[in-house]
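Asks: How does the following fold in three dimensions:
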Amino acid sequence: MARTFDHGGGVRSIRVPIPDNPLGYTLVYVLDTGRGPVLVDTGWDDAGSWDTLVAGLDACGTGVREVAGVVVTHHHPDHHGLCGRVREASGAWVAMHAADAAIVRRTREARPERWFAYMAAKLTAAGAPQEQVAPLRAAARGGRELPRFSPALPDREIVPGELLDLPGRRLRAIWTPGHTPGHVCLHLEERHPGELPGQGRLFSGDHMLPGITPHIGLYEDPDDATVTDPLGDYLDSLERVSLLGPAEVLPAHRHAFTDAPARVRELLDHHEERLRGLLALLATPLTPWQLAERMRWNRPWADIPPSSRTIAVSEAESHLRHLLKQGRVEQVPGSGPVAYAAV
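Replies: Below you'll find the model as predicted:
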């Protein structure tokens, strides 16, 4: 399988592998500008991924030392991970939305014991069994280290609605929170090189992918008690992207595709169907953990490892938050852990 692809019009992509992950790779885009190549995302911080990125840039007729900047769609390590190495090799600037930049700063400063204690408390409140919570409590007491991805602090802010400072290109930032609070899509406001009908091309990050849906969990911040609605943010962001009407979407995983409005409709329908399914489950009061156990995943609940179960519960909670906001579910008075029921 080719590691690079020329999308035309000064845009190429490199398949940068994600170790031990079913997604397989991140599509890192190389955008020619008047000051040198600019990357959209960089890939996972791994030696093999780095070697692939470097070789891919060479195959694109440039090199890692020539990179002028990196535009990060969001802070997750398969997108942001190699930013530090790219900047160290080239002196490139790194740009990110302020909401995700705040998460990067918090990650760099986080005390492991506080994070483990926070996650243990969250899972306990969600109704998780002791075998799920006990390792986190032990880690909080024992000073176990968090896994580190060496997230690079950005030195430029992506401002929604504004054109990025890229000579010779028109790349506009579109704020699309949901997958993360600071996720951005990037609208290349230029005629499609293949003359496809529509308004330019959209680098969609993880916001809109072909054939799969991104994880929508809670925005986790131990210092912020704000009750957010990530799923509501995501659905609103989908509507915003649909109105752009891009000729082609260049996502961070899988492959490029056309007809963004049709894909938006599919995603909106998927989430509405899922919400209806959850309401049916909530005919009987359930805690978030019990709801996650009964939801449909890509494998049976018994086969899902503990770390992935934590992610699944976060997704269940994000759907509950949205249903609460809509008045379609309510908390069961006196329940502990808190259970929810359809109205």
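Asks: make it CA atoms for all contacts and neighbour counts henceforth
Replies: OK.
Asks: quick one: what helix or strand has the closest residue to Thr4 other than its chain neighbours in it?
Replies: Closest residue to Thr4 apart from its sequence neighbours, by C-alpha to C-alpha, 6 or more residues apart in numbering: Ile14 at 4.5 Å. Assigned by DSSP states H and E, Ile14 falls within strand 11-17.
Asks: Just the helices from this structure, written as ranges.
Replies: 47-59, 77-80, 83-90, 98-109, 112-125, 130-142, 230-244, 260-281, 288-294, 306-326 (DSSP state H).
Asks: Measure how the third one sits relative to helix 47-59, angle-wise.
Replies: Using axes from the mean of the first three to the mean of the last three C-alpha atoms, to 10 degrees, one finds that helix 83-90 and helix 47-59 are set 50 degrees apart in direction.
Asks: One more, so I can put them side by side:
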Amino acid sequence: MKTRRRPYAEQRPQDLGGGVWSVPVPIPGSPLGYTLVYAVESPKGPVLVDAGWNHPEAWQALSGGLATLGIDVSTVRGVVVTHFHPDHAGLAGQVREASGAWIAMHENDAAMVRLMHDFAGDEHTAFQSDMLRRAGADPSEARAASGERPAPPAVPDRELRDGDLVDLPGRKLRAVHTPGHTPGHICLHLEDADRLFTGDHVLPDITPHIGIYPYDREDVDPLGDFLESLERVGELGTLDALPAHEWIFPDVAARAAEIRHHHEEKLDALLALLAGQPEPQTIWEVAAMMTWNKPWDTLPPMLRGMAAGEAAAHLRTLEARGRIRRLPDVELVRFQALDS
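Replies: From the prediction side, this is the model:
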């Protein structure tokens, strides 16, 4: 079954067959429009894949949407979260309050959630501002790009690792660790139905944000991890993909290959940009030269900050591959292409 992306107002809960349902849950103020939350049937109560943004309208859409499908939210057995972002994990705590459900996510993202709870709002703002300054943003832009942080999601009760089976009696729902978009992003393979819940890892039309935070980290390579994860998902074969945004589509392997190709082209273009510069470039300067869905000059400060995070992830991958080097500098991070 395949559906096309429509505005949220045109979305409806759907019975997808085989004991799987989808419920569109709005994301207030986001161009994405909504998150597709899935419910998977089991003899001991349904398990949700993701939960949606923590907002009264979203809660009404989730609980009401489940009700139209004949599912009372109080019967939900558990919520398995593909990753900790607020449009996926935000309502998990409220579902737990309503039903006593457990919440599960990968151990790496669980660690991120605990860190968020320990990190006060003013500390977060200062951290972001300093990170942006080291990337090359001027002080006023660094302050404007910091923005407010959503409330952190509920701390999970259960932690998953790659290959673990979710507690879903009578079904086989296996966690596939697919880091990149977040350190603990997981896809979920419904092995008894040849379906893959892809979260944000593989989407049918757009590609997920792959950033690195702080921008100047040298001990991780999120884009490299993402590209490897795409290969791994491709090895699962021509499964039907049930993504968290846009629409359901067939042959996840083919789409994963397209996304890998897109990022390799982007890496080649970035390397050519750097090779053409006579001086080393800051992350902010690199981001301003790259191609985005809107011209850099028209991007609001927060989106510039996200673009810089994505530029930093691409720079880190080129560095890990030995194609560029960073210059030692305490105050600013600069990169330079190496002779090929």
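Asks: TM-score for the pair, please.
Replies: The pair, once superposed, lands on a TM-score of 0.91 when counted by TM-score structural alignment, normalised by the length of the second structure; 326 aligned residues with a C-alpha RMSD of 2.0 Å.
Asks: Verify the stated contact: the residue nearest to Thr4 of the first structure with Val54.
Replies: No: at 9.7 Å, Ile14 of the first structure does not count as touching Val54 under the criterion of C-alpha atoms under 8 Å.
Asks: which of the two has more neighbours?
Replies: Ile14 (26 against 19; other C-alpha atoms under 10 Å).
Asks: what do we get in the first structure for Leu223 of the second structure?
Replies: Matched by TM-score structural alignment, Leu223 of the second structure corresponds to Leu231 in the first structure.
Asks: Over to Gly121 of the second structure?
Replies: Looking across to the first structure (by TM-score structural alignment), Gly121 of the second structure lines up with Pro112.
Asks: What is the neighbour count of Asp194 of the second structure?
Replies: Asp194 of the second structure, neighbours per other C-alpha under 10 Å, totals 13.
Asks: What residues does the residue nearest to it when sequence neighbours are not counted make contact with?
Replies: Leaving aside its chain neighbours, Asp194 of the second structure sits nearest to Leu239 (5.6 Å; criterion: C-alpha to C-alpha, 6+ apart). Leu239 of the second structure makes contacts with 194-196, 250-253, as judged by C-alpha atoms under 8 Å, 6 or more residues apart in numbering.
Asks: just those now: which is nearest Arg232 of the second structure?
Replies: Ala253 (9.1 Å; C-alpha to C-alpha).
Asks: Now check the first structure for the residue matching the closest one.
Replies: Aligned partner of Ala253 of the second structure by TM-score structural alignment: Pro261.
Asks: Repeat that for Asp167 of the second structure.
Replies: Asp167 of the second structure maps onto Asp165 in the first structure, by TM-score structural alignment.
Asks: Pull up the aligned stretch in the second structure for the strand holding Ile14 of the first structure.
Replies: Residue span in the second structure matched to strand 11-17 of the first structure, by TM-score structural alignment: 20-26.
Asks: What residues of the matching stretch count as buried?
Replies: Under the neighbour-count criterion of 16 or more other C-alpha atoms under 10 Å, stretch 20-26 of the second structure has 20-26 buried.
Asks: Run the chain-centre distance for that stretch.
Replies: Put simply, stretch 20-26 of the second structure sits 18 Å off its chain's centre (C-alpha atoms, centre = their mean, to the nearest Å).
Asks: go on, stretch 76-89 of the second structure?
Replies: Centroid displacement of stretch 76-89 of the second structure relative to its chain, using C-alpha atoms, centre = their mean, is 12 Å.
Asks: That one corresponds to what range in the first structure?
Replies: Aligned by TM-score structural alignment, stretch 76-89 of the second structure falls on residues 67-80 of the first structure.
Asks: residues touching Ala175 of the second structure, list them.
Replies: 160-166, 186-189.
Asks: From His215 of the first structure, how far out is the residue nearest the centre of the first structure?
Replies: Centroid check for the first structure by C-alpha atoms, centre = their mean gives His179 as the closest residue, at 4.4 Å. Distance of His179 of the first structure to His215 of the first structure, computed by C-alpha to C-alpha, to the nearest Å: 6 Å.
Asks: Please report the distance of Ala339 of the first structure from Tyr25 of the first structure.
Replies: Applying C-alpha to C-alpha to Ala339 of the first structure and Tyr25 of the first structure gives a distance of 38 Å.
Asks: can you check Thr258 of the first structure too?
Replies: 21 Å.
Asks: Looking at the two, which is more packed in?
Replies: Tyr25 (21 against 18).
Asks: wait, isn't that one in contact with Val16?
Replies: Yes: between Tyr25 of the first structure and Val16 there is a contact under C-alpha under 8 Å: 5.2 Å.
Asks: one step back: could you find the counterpart of the residue nearest to Asp194 of the second structure in the first structure?
Replies: Under TM-score structural alignment, Leu239 of the second structure pairs with Ala247 in the first structure.
Asks: Likewise for Arg321 of the second structure?
Replies: For Arg321 of the second structure, the residue aligned by TM-score structural alignment is Gln326.
Asks: and what of Ile212 of the second structure?
Replies: Match for Ile212 of the second structure (TM-score structural alignment): Leu218.
Asks: so what's that match up against?
Replies: Taking C-alpha under 8 Å, 6+ apart as the test, what Leu218 of the first structure contacts is 228-230, 314-315, 317-318.
Asks: For burial, what's the neighbour tally of the closest residue to the match of Ala253 of the second structure other than its chain neighbours?
Replies: By the measure of C-alpha to C-alpha, 6+ apart, the closest residue to Pro261 of the first structure outside its immediate chain neighbours is Ser242, 4.8 Å from it. The local packing of Ser242 of the first structure (other C-alpha under 10 Å) involves 16 other residues.
Asks: now swap in Arg232 of the second structure and tell me
Replies: 16.
Asks: need the contact list for the equivalent of Gly184 of the second structure over in the first structure.
Replies: Residue pairing (TM-score structural alignment): Gly184 of the second structure is matched to Gly182 of the first structure. Counting by C-alpha under 8 Å, 6+ apart, Gly182 of the first structure touches 74, 96-101, 175-176.
Asks: cool, and Asp268 of the second structure?
Replies: Shown in contact with Asp268 of the second structure (C-alpha under 8 Å, 6+ apart): no residues.
Asks: Trace it over to the first structure, please.
Replies: Using TM-score structural alignment, Asp268 of the second structure sits opposite Arg276 in the first structure.
Asks: For Leu231 of the first structure, see how far away that match is.
Replies: For Arg276 of the first structure, the distance to Leu231 of the first structure - C-alpha to C-alpha - is 14 Å.
Asks: try Arg141 of the first structure
Replies: From Arg141 of the first structure to Leu231 of the first structure the distance is 33 Å (C-alpha to C-alpha).
Asks: out of those two, which sits in the busier spot?
Replies: Leu231 (25 against 14).
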